[in-house]
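> Quick check, what structure comes out for this input:
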Amino acid sequence: MTTATDTAPRYRTIWISDVHLGTPGCQAEYLVDFLKHNHCDTLYLVGDIIDGWKLSGGWYWPQEHTNVVRKVLTKAKRDTKVYYVTGNHDEFLRRFVGFGLAMGNIQVVNEHVHITADGRRLLVTHGDAFDVITRYHKWLALVGDAAYNGMMKANHYFNRARRWLNMPYWSLSAYAKQKVKNAVNIISEFEEAVARECRRRGLDGVVCGHIHHAEIRDIDGVTYLNCGDWVESCTALAEDRNGNIEILRWIDIARLDQRDKVTALSARTGS
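So this is what the prediction gives:
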């Protein structure tokens, strides 16, 4: 009988960001499921994996969050190269980067240049350095983070009701970002700033996170790739053996029963 392990895709590279372990909004069970059913040679954790901001105000760490850490450690033990790229919520790790912090097959960095199978050079960075509010007005970022966490709590109960009614997941905060003009402008300015930095360094593109909005697009010749997050959208980026990169949206596949999940994975791998 064909199992999920037999059909699990093996990508050249996978990027995930904004997991926010240590917060109630983290969709840890979906991430564990994703890591179980998708393999790669190189795994990038593109910042805000552990939410130090939230944990500094009170401890929250259920078993599901430990399971994510265990799954990453298992992958590293089985020869997956793991880069932990620091973000603003896990900035406590940045003080150790200068010491070349590495744990077996896991290396902690502030950024990294990834070379794709087709030879493109991509800057991998969380992206908070290009966010004016986070960089220069941290107090405002903390207020916004508290408001965001409140919205995510409301979103949690709202979607529990939708699931009970057999309705698909719907993100309140994503809807707000799309409808509020200022939020849309901030996202646009962030993307343009990241693209300018790549152009300045002579790089072909960037892989980032931070704004919780998965996207792949061209910005004046620079390839902009955003991983999204594992609080709302449950998305990742994946590179195949030819250098093609796509967004993987896991939340719908995760809710399939085992037989349908095997079928979906088989369709993705062409088996």
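
> When you work out contacts or count neighbours from here on, use the C-alpha atoms and nothing else.
Noted.

> Give the burial count for the nearest residue to Val231 once chain neighbours are set aside, as a bare number.
For Val231, ignoring the flanking residues on the chain, the nearest one in space by Cα to Cα, 6 or more residues apart in numbering is Cys26 at 4.7 Å. Taking other Cα atoms under 10 Å as the criterion, the count of residues near Cys26 is 24.

> Name the helix or strand for Cys26, please.
Per DSSP states H and E, Cys26 falls between elements, in no helix or strand.

> wait, what's in contact with it?
Remark: with contacts taken as Cα atoms under 8 Å, 6 or more residues apart in numbering, Cys26 is in contact with 19-20, 230-231.

> okay, these in TSV with distance to Ala161, secondary structure and neighbour count next?
TSV is the format used below for the contacts of Cys26 (distance: Cα to Cα, whole Å; DSSP: H, G, I helix; E, B strand; the rest coil; neighbours: other Cα atoms under 10 Å):
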residue	distance to Ala161	secondary structure	neighbour count
Val19	23	coil	28
His20	23	coil	25
Trp230	20	coil	26
Val231	18	coil	23
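
> to compare against the first, here's another:
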Amino acid sequence: MHTQMFPRHVHALFISDVHLGTRGCQAEMLLEFLRWHDAETIYLVGDIVDGWRLKRSWYWPQAHNDVAQKLMRKGRKGARIVYVPGNHDEFLRNYLGTHFGGIEVVNSIIHETADHRRMLVLHGDQFDVVVRHARWLAFLGDWAYETALGVNTYVNLIRRKLGFSYWSLSAWAKLKVKDAVNFIGAFEDALSREAERVEADGVICGHIHHAALREQNGIRYMNCGDWVESCTALVENHDGRFEIIRWAEVAAAYADAGTAPAAKVAA
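Here you go, the predicted model:
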């Protein structure tokens, strides 16, 4: 993966859980990723803007505005942009079926791959029991998550000073807690069953901030991950092959080599 040449043009690009409007959003890293990736279709798979957080306190630095402008610029240059709202940007569900700035807003959509498979694309919060039936608990969990991200920011400031790459405290903790692991498994199983119900070959989602690409009950389950903890995206190449791009690892590899994607292309 680290030897991939840049810039890249892919058949489809899937990004979720950016959480623009929060301090944990890795907007600069996403901007760098978008500079080196173009696609025929870009799917924004929910929680791109964090309406929950913005309602409580306004936070919108220039880098967050730059991400929005970069995506709209890609649309003006010919990319199809499809926005599938999640629970944090659920206000956009009031505008399903409309376009704004050249961006289509849909609740879910079937993506046809380059090799003619059908993939169900949706955020996934519809299959999260806490979000659906105990919103107060979801808001409490969001507060705890925000606190963990705040700690994570200081941890990574120290790591950078020591010459270490980006690391996610919350992602590490999530995979160490048995209940969280069980929740992830149940979520993946529910989404796979939904894809099977609508006669799709696979499902592409976000929501749980855990990038994955695997077979689940005979269905291809794919999760984009996020741009808060792991800085991941899902891409479909022009031959229909999917892969997860872990951009923090790619950037760290170039930094260790004393080069950058731009320099790689020039070479």
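
> on that earlier part again, over in the second structure, see which of the contacts of Cys26 of the first structure survive.
Among the contacts of Cys26 of the first structure, the ones still in contact in the second structure (both residues aligned by TM-score structural alignment, their matches' Cα atoms under 8 Å) are 19-20, 230-231.

> Am I right that Asn67 of the first structure is in contact with Val32?
Yes - with contact taken as Cα atoms under 8 Å, Asn67 of the first structure and Val32 are classed as touching, separated by 6.8 Å.

> the more surrounded of the two?
Comparing Asn67 of the first structure with Val32 by neighbour count (other Cα under 10 Å), the higher total belongs to Val32, at 20 against 15.

> Tell me which helix or strand the closest residue to that one other than its chain neighbours sits in.
On the basis of Cα to Cα, 6+ apart, the spatially nearest residue to Val32 of the first structure that is not a chain neighbour turns out to be Val68, at 5.5 Å. In this structure, Val68 of the first structure sits in helix 63-77 according to DSSP H and E.

> what's the next secondary structure element after that helix?
Moving toward the C-terminus from helix 63-77 of the first structure, the next helix or strand (DSSP H and E) is strand 81-85.

> mean shift between that following strand and the second structure?
After superposition onto the second structure, the mean distance of strand 81-85 of the first structure to its aligned counterpart is 0.3 Å, using mean Cα distance after the TM-score superposition for the first structure.

> what angle separates that strand from helix 63-77?
Regarding strand 81-85 of the first structure and helix 63-77, their directions subtend 130 degrees when assessed with axes from the mean of the first three to the mean of the last three Cα atoms, to 10 degrees.

> which strands and helices sit next to strand 81-85 of the first structure?
If contacts are counted by 3 or more Cα pairs under 8 Å, 6 or more residues apart in numbering; DSSP states H and E, strand 81-85 of the first structure sits against strand 39-46, strand 106-109.

> buried residues in the first one?
Of all the residues in strand 39-46 of the first structure, those buried under the rule 16 or more other Cα atoms under 10 Å are 39-46.

> Let me see the residues that make contact with it.
By Cα under 8 Å, 6+ apart, strand 39-46 of the first structure touches 8-18, 79-87, 124-126, 208-209.

> again with stretch 156-168 of the first structure
Contacts of stretch 156-168 of the first structure from elsewhere in the structure, counted by Cα under 8 Å, 6+ apart, are 25, 169-170.

> which among those end up buried?
Members of the contacts of stretch 156-168 of the first structure classed as buried by 16+ other Cα under 10 Å are 25, 169.

> Asp79 of the first structure reaches Leu73, doesn't it?
No - counting by Cα under 8 Å, Asp79 of the first structure sits too far from Leu73 to count as a contact (10.2 Å).

> Between the two, which has more neighbouring residues?
More neighbours surround Leu73 than the other of Asp79 of the first structure and Leu73, with 17 against 13 (other Cα under 10 Å).

> Quick check: nearest residue in space to the residue mapped onto the more buried one from the second structure, chain neighbours excluded?
Residue correspondence, TM-score structural alignment: Leu73 of the first structure in this structure matches Met72 in the second structure. If you skip the residues right next to it in sequence, Met72 of the second structure has Gly101 as its closest partner in space, 6.8 Å away by Cα to Cα, 6+ apart.

> for stretch 78-90 of the first structure, which positions count as buried?
For stretch 78-90 of the first structure, the buried set under the neighbour-count rule, 16+ other Cα under 10 Å, comprises 80-90.

> Helices of the stretch 101-250 of the first structure, start to end?
With DSSP state H, counting those that start in this stretch as the criterion, the stretch 101-250 of the first structure has helices at 132-136, 138-164, 172-179, 181-201.

> packing partners for the first one?
Put plainly, it is helix 132-136 of the first structure. In terms of contact count using 3+ Cα pairs under 8 Å, 6+ apart, helix 132-136 of the first structure is assigned the packing partners helix 138-164.

> Can you check which part of the second structure the helix it packs on sits on?
With TM-score structural alignment applied, helix 138-164 of the first structure matches the range 135-161 in the second structure.
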